[in-house]
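Visitor: everything below, folded, please.
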Amino acid sequence: MATATNNNEFFEALAALEKERGLPADYLIEKIKAAIVIAVKKDYEVEDENVIVDIDPSIGAFRASLAREIVEEVENPHTQVSLEDAQRVRKSYQLGQKFITQLKTKEFGRIAAQTAKHVIRQGIREAERSAQCSEMQSRAHEIISATVVSIDPERGNVTLDLGKGGSAVLPRNEQVPGEHYKEGDILQVYVVDVIPTERGPRVTISRTHPGLVKRMFELEVPEIYDGTVEIKAISREAGARTKMAVYSRDPNVDPVGACIGAHGSRVEKIVEELGGEKIDIIRWSEDVSEFISAALSPAKVVKVELLPSETKSCRVTVPDHQLSLAIGNKGQNARLCARLTGYNIDIRPESGYYGEE
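Guide: Okay, here's the model as predicted:
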């Protein structure tokens, strides 16, 4: 590296690393400087302040120097030089000044070269992890396509290849009940969270998260994408049913119709992607009673009473023949309605009120 030719090769290698790996040259230069400082400290038994490393790609400069203090009496030849010896090199040197000796790269020895290589490799890995983390963080709360790499037969966890983002595990509790996966399958997963770690990004993914359905509608329905229609709330029991409350900022745009699409085309596409999961799209309202009534769809509601309580609670009256519909199979409809609206809901048949009024 001491010769111009070697310097050129060095800076060409840096430029190639920057281009091919997407690693900033400045980042690598700082890592290389640190490596050389460590190597010089070891070889010359000096401290950080005695080592000067200058790497400047703009002028092709690569220099490593040893700085020793000029003293009258040398106690440590590694960090000090006598005034007499210094003035043999340059008569103007004075006591207390730094005596700079430029080093040849080959003088660092094998340890220096190995250290530099190690730090460069480590730097590349760190930069790649950082780039990988940035890539995944930009995709948080998005849907990504991932390939099944392996399946744990005991725990049921599925390892997925996320492409540039590395890999992630889809735990059994984030998988849709009834879905079966095999190696090579391509799955749509929702990126719930991305946490940077020393080993790269830790990505939390899900197939059951309500955000998966929400994002599908945002991508499928132009009126949601452009902000005309807003998804106000969503609740989901993956593989079975989703309830979604929508609102339109434009009185001329029907939010429910926009999500369903002509002849149900938009919602059907999403239902198909979700393996037949039912989707109820209801109109959101500022009027809580009206919102709860709509949320209990497909059941018809006779009356909603908001109860005075510290927790949000209400009593809903439905026609007798609609009671099982309102509650749903194993209570699913009532449960989803409660999650969607944020209210504890007590559903009663009309006959239950006879004689009370």
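
Visitor: make it CA atoms for all contacts and neighbour counts henceforth
Guide: Will do.

Visitor: now stretch 305-315: buried residues?
Guide: For stretch 305-315, the neighbour count (16 or more other C-alpha atoms under 10 Å) marks Ser313, Cys314 as buried.

Visitor: just stretch 250-260 next, same as before
Guide: Asp254, Pro255, Val256, Gly257, Ala258, Cys259, Ile260.

Visitor: give the single residue among those residues positioned nearest to Leu28.
Guide: Cys259 (50.0 Å; C-alpha to C-alpha).

Visitor: ok so, going back, okay, the buried residues of stretch 250-260 in TSV with distance to Ala16 and secondary structure next?
Guide: Shown next, in TSV, are those (distance: C-alpha to C-alpha, whole Å; DSSP: H, G, I helix; E, B strand; the rest coil):
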residue	distance to Ala16	secondary structure
Asp254	55	coil
Pro255	52	helix
Val256	54	helix
Gly257	54	helix
Ala258	50	helix
Cys259	49	helix
Ile260	51	helix
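
Visitor: now the other sequence, so there's something to compare against:
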Amino acid sequence: MATKNKGFLDAFREVGKEKGISLEVLFDAIEAALISAYKKNFNSAQNVRVALDRTTGEFNIYVVKNVVDEVKNDVTEISLADAQKIHPDYAVGDVIEEVIKPANFGRIAAQTAKQVVVQRIREAERNNIFEEYSERANDILTGVVQRMEGKNVIIDLGRTEALLTPAEQISTENYTPNERLKLYIVEVKKTTKGPQILLSRTHPGLLKRLFELEVPEISDGSVEIKSVAREPGMRSKIAVYSKDENIDPVGSCVGQRGLRVQAVVDELHGEKIDIVKWNQDPAKYIANSLSPAKVVSVAVKEDAKISKVIVPDYQLSLAIGKEGQNARLAAKLTGWKIDIKSETQAEQNDLADGMEVVPVTSEKSFSVD
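Guide: As a prediction, the model looks like this:
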């Protein structure tokens, strides 16, 4: 007997389209649900198979039995003699399927199968979301502030929600409902309640990806971001480089009239940004990293990654920065320990400590103040 249920099938097709779930996943869910409904409502331990027509929605239920000489379990086995009554060609070892016709099964199936199908759809939707966002880890996306839960900010991504924890929030930002933000995907976890997407506004990767979006020369590979250092909400530094001598990597990131870098600053709500030129020569790179301060000379000890920097007296406070911020960011950017002294201090003491002192001129840089 074939049971017609095309309306039921059409409804699930619509659900699949809405949820972005493949039809085959839904068909499998429906078949599993019908098997579950049959076994539950008819107290059956039989091996059962459901064949669902993907076009018409008709389905048949079959009991599956193995053909044997001697039946030891009449639930899963059928004797050769009984099998040959159905068809004379059956032999021991064959598998026979008999169509069954349980009374009122259409109504029972509709009631019992619903929960199984809904659960399968929910699981498929969660898997789709997990796969979609796990592939985008270390990327940025745009989300809308939904609500606060304690100190956590819940971000609406459209198909799902994500979490911005206090550790990943910029301390100077206030998050208000319906505010649109760009956020960095730190991690995507599988949990019993579905995928958990952890976002960040403080990660250095957010700054890097924002520049990649704003600067075509970075996205096409002609300009490379070599390093990023951030004190989120306060100040950041990026080091950029181009193999092509005809391309100005700093100018590319700044943009005409500063529009490119300003777009990044606006997204980060006023975070100040220094764009410096990367150089394979450590002394020049360290000098550049201290932008906007000008540097007189740099002495380096490469094996220990220690440097001693001399700046004009009037540039000392600028080189160090408020509460040491500029020097601290330069050290993060370069990976070097940087000891900064003024020319007067250098004259009074032998600060080079046996290292070769290299006079340097800072290369082009740009600072948003």
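
Visitor: picking that back up, which of the buried residues of stretch 250-260 of the first structure sits closest to Lys214 of the first structure?
Guide: Cys259 (11.0 Å).

Visitor: ok, now how distant is that closest one from Ser92 of the first structure?
Guide: Cys259 of the first structure is 84 Å from Ser92 of the first structure, where distance means C-alpha to C-alpha, to the nearest Å.

Visitor: mind listing the helices for the second structure?
Guide: Using DSSP state H, the helices of the second structure run over 6-19, 23-41, 80-86, 105-134, 204-214, 216-219, 249-254, 259-267, 282-289, 316-320, 325-334, 343-348.

Visitor: most tightly surrounded among these?
Guide: Of all those, helix 282-289 has the most neighbours on average by mean count of other C-alpha atoms under 10 Å, namely a mean of 26.

Visitor: average offset of that one relative to the first structure?
Guide: Compared with the first structure after fitting, helix 282-289 of the second structure deviates on average by 0.5 Å (mean C-alpha distance after the TM-score superposition for the first structure).

Visitor: which part of the first structure matches that helix?
Guide: Under TM-score structural alignment, the counterpart of helix 282-289 of the second structure in the first structure spans residues 288-295.

Visitor: same question, stretch 257-268 of the second structure
Guide: Against the first structure, stretch 257-268 of the second structure falls on residues 263-274 (TM-score structural alignment).

Visitor: can you tell me what sits against the matching stretch?
Guide: For stretch 263-274 of the first structure, the external contacting residues (C-alpha atoms under 8 Å, 6 or more residues apart in numbering) are Val213, Met216, Phe217, Glu220, Val221, Gly239, Cys259, Ile260, Gly261, Glu277, Lys278, Ile279.

Visitor: do the same with stretch 70-79 of the first structure
Guide: 44-46, 50, 67-69, 80-83, 86, 94-99.

Visitor: now do 10 Å
Guide: Applying C-alpha atoms under 10 Å, 6 or more residues apart in numbering, the external contacts of stretch 70-79 of the first structure come out as 41, 44-47, 49-50, 66-69, 80-87, 93-99.

Visitor: list the buried ones in that stretch?
Guide: Ile70, Val71, His78, Thr79.

Visitor: in the second structure, what residue corresponds to the third one?
Guide: Going back to what we said before, that points to His78 of the first structure. Match for His78 of the first structure (TM-score structural alignment): Val75.

Visitor: its match and Met1 of the second structure, how far apart?
Guide: 21 Å.

Visitor: ok so, going back, now the buried residues of stretch 250-260 of the first structure as CSV including distance to Ser309 of the first structure?
Guide: Listed next are these as CSV, based on distance: C-alpha to C-alpha, whole Å:
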residue, distance to Ser309 of the first structure
Asp254, 34
Pro255, 32
Val256, 32
Gly257, 36
Ala258, 37
Cys259, 35
Ile260, 36
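
Visitor: what about Val194 of the first structure, how many neighbours?
Guide: 20 (other C-alpha atoms under 10 Å).
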